[in-house]
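S.K.: Pasting a predicted model and its sequence here:
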Amino acid sequence: MGGYCINKALLLDEREIEEYADWQFDSFEELWEAAAEFAGDRLGNWDNPWVETIGCTSERFNTSEFISCEKHSLWVEQDRDWTETLTNIFKSLGSVEHQIAARFLNNPDQDRLIQDITAQIESAIHQENFCNARALVTALENLRLAGLPCFRNAYQLTSGGNDDAYDLRNKDWGAGRRVIVEIAFVWE
């Protein structure tokens, strides 16, 4: 099946998924099934485009699974850990350098991340790489609310636009039990 797709990474939390499912997850397999259902419910009904779940990654279980056989994943890769998925998102959506992403993921100091990315922005402007500078600024726009770079507010989520990442959690529960579900809006 062909079609035009736009991928979205959806940041969720196990606490909210467990409340929704009325179940505590003992395995990644249980979690990703419920996370995909929860994400679909949060998105609502879409006829055109329709929504396809592509993959899921879990911070607690530190693994990911590619679910879709038909659509291409941009960020979630089979059997990759949480950090690898986030690094993929930070690089592809925010142009965040690998060493900056690694430092932040080892020590999530938001002030240090802002300093590091500001230096990267200044370098991009000096090199007249304005597309990179814009991506880096965008990476920081919701940092304080999401706790991670590159994740926009849920109210900004649309089926159109570019491939992007959104924080669909009711609040930032902190580290440890975050989940990312990658979906595609598909037009046939």
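M.R.: Yes, it's here.
S.K.: C-alpha from now on. contacts and neighbour counts both.
M.R.: OK.
S.K.: buried sites along the host helix or strand of residue 99?
M.R.: Element membership for residue 99, per DSSP states H and E: helix 98-106. Using 16 or more other CA atoms under 10 Å as the burial criterion, the residues of helix 98-106 that qualify are 100, 101, 102, 104, 105.
S.K.: Tabulate the residues you listed in CSV, adding columns for distance to residue 184.
M.R.: Written out in CSV, the entries for the buried residues of helix 98-106 read as follows (distance: CA to CA, whole Å):
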residue, distance to residue 184
100, 28
101, 25
102, 27
104, 28
105, 26
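S.K.: just the residues you listed now: which is nearest residue 24?
M.R.: Nearest to residue 24 out of the buried residues of helix 98-106 is residue 105 (CA to CA; 26.2 Å).
S.K.: let's bring in a second model and compare:
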Amino acid sequence: MGMHYVNKLLLLNETDIMDKGQATATGFTDLWDQAYEYGKRYQSEYGSPICSVLGCSSERFDQTVLEPDYCQPNWLSENAAWDDLLLKVFQYPGGLDEEMAREFLQTKDIRALTSKLEFRAQAHLQSKDYYASGQLLQTLVALQGRDLPGFRCGSFMSQGGEDDVLDMRFDKKFGAGRRLLLEVAFLWD
């Protein structure tokens, strides 16, 4: 019998992965060690599914590391820059075209992005392209209370289901500069 796995890309702040009293990572290797230990917390106490930590990307250090085993990452790629990874998520599952994604990355203007998405969703509805409209509407729903397109609320986190991209930050006001992406996979045998 084969193995089945689902990938989850988690958006976190560095403070989210630190144990109480733990010092802030001074280098990327230290941050990766902290992120790896944090990811292992998702291991089921019953042994299945197995949680595999696939890699991590740091905004502060603008570095990415991969350590895949039986599973391959969907979003992270070796030595990818932070902005390139965000662009990837903005486009899928975020539903933005490349031009929109790049513009948002530069301006970070949620209101302007929301207006453009609403306009495009209405245009798709009028032309009866319900699939395209539905994707944009899902992006609009996911944007409520968030600062980045493509990331769903962390409360949707599960060890099963489908591949997913989740905003797991406890404090959304922590801001840019110390965010990280952690990709994990849950293996079911």
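M.R.: Perfect, thanks for sending it. The structure presented is a predicted model; accordingly, all values stated were derived computationally and were not measured.
S.K.: ok, back up a step: so what angle separates the directions of the helix or strand following the helix holding residue 99 of structure 1 and helix 98-106?
M.R.: As assigned by DSSP H and E, the chain's next helix or strand after helix 98-106 of structure 1 is helix 110-126. Compare the direction of helix 110-126 of structure 1 with that of helix 98-106 by axes from the mean of the first three to the mean of the last three CA atoms, to 10 degrees and you get 170 degrees.
S.K.: Of all pairs in the buried residues of helix 98-106 of structure 1, which one spans the longest distance?
M.R.: Largest separation among the buried residues of helix 98-106 of structure 1 by CA to CA: 100 and 105, giving 8.6 Å.
S.K.: After superposing, tell me the mean distance of whichever strand or helix holds residue 131 of structure 2 to structure 1.
M.R.: For residue 131 of structure 2, the element it lies in under DSSP H and E is helix 130-143. In the superposition with structure 1, the average deviation recorded for helix 130-143 of structure 2 is 2.4 Å (mean CA distance after the TM-score superposition for structure 1).
S.K.: So which bits of that helix are buried?
M.R.: 133, 135, 136, 137, 139, 140, 142, 143.
S.K.: doesn't residue 149 make contact with residue 166 of structure 2?
M.R.: No: checked against CA atoms under 8 Å, the pair residue 166 of structure 2 and residue 149 is beyond contact range at 10.5 Å.
S.K.: Would you map the strands across structure 1?
M.R.: Counting by DSSP state E, structure 1 has strands at residues 4-13, 50-58, 63-66, 151-153, 164-167, 178-187.
S.K.: These into TSV, with extra columns for mean neighbour count and distance to residue 38 of structure 1?
M.R.: Putting these into TSV (neighbours: other CA atoms under 10 Å; distance: least, CA to CA, whole Å) gives the following:
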stretch	mean neighbour count	distance to residue 38 of structure 1
strand 4-13	22	9
strand 50-58	24	11
strand 63-66	22	17
strand 151-153	23	18
strand 164-167	23	14
strand 178-187	24	10
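S.K.: Would you reformat these as CSV and include distance to residue 128 of structure 1?
M.R.: Conversion of the strands of structure 1 to CSV gives the following (distance: least, CA to CA, whole Å):
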stretch, distance to residue 128 of structure 1
strand 4-13, 29
strand 50-58, 36
strand 63-66, 37
strand 151-153, 25
strand 164-167, 24
strand 178-187, 32
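S.K.: ok, now which ones touch residue 95 of structure 1?
M.R.: Counting by CA atoms under 8 Å, 6 or more residues apart in numbering, residue 95 of structure 1 touches 132, 135, 136.
S.K.: let's see it at 10 Å
M.R.: Contact analysis of residue 95 of structure 1 by CA atoms under 10 Å, 6 or more residues apart in numbering lists 88-89, 101, 117, 120-121, 131-139, 150.
S.K.: with those residues in mind, which one is nearest to residue 157 of structure 1?
M.R.: When the contacts of residue 95 of structure 1 are compared for distance to residue 157 of structure 1, the smallest value, 13.1 Å, is given by residue 150; criterion: CA to CA.
S.K.: Could you report the distance from that closest one to residue 127 of structure 1?
M.R.: 22 Å (CA to CA, to the nearest Å).
S.K.: Same drill for those two, tell me which one is more crowded.
M.R.: Using other CA atoms under 10 Å as the criterion, residue 150 of structure 1 and residue 127 rank with residue 150 on top: 30 against 10.
S.K.: Not counting its neighbours along the chain, what's nearest that one?
M.R.: With sequence-adjacent residues excluded and distances taken as CA to CA, 6 or more residues apart in numbering, residue 150 of structure 1 is closest to residue 139, at 4.0 Å.
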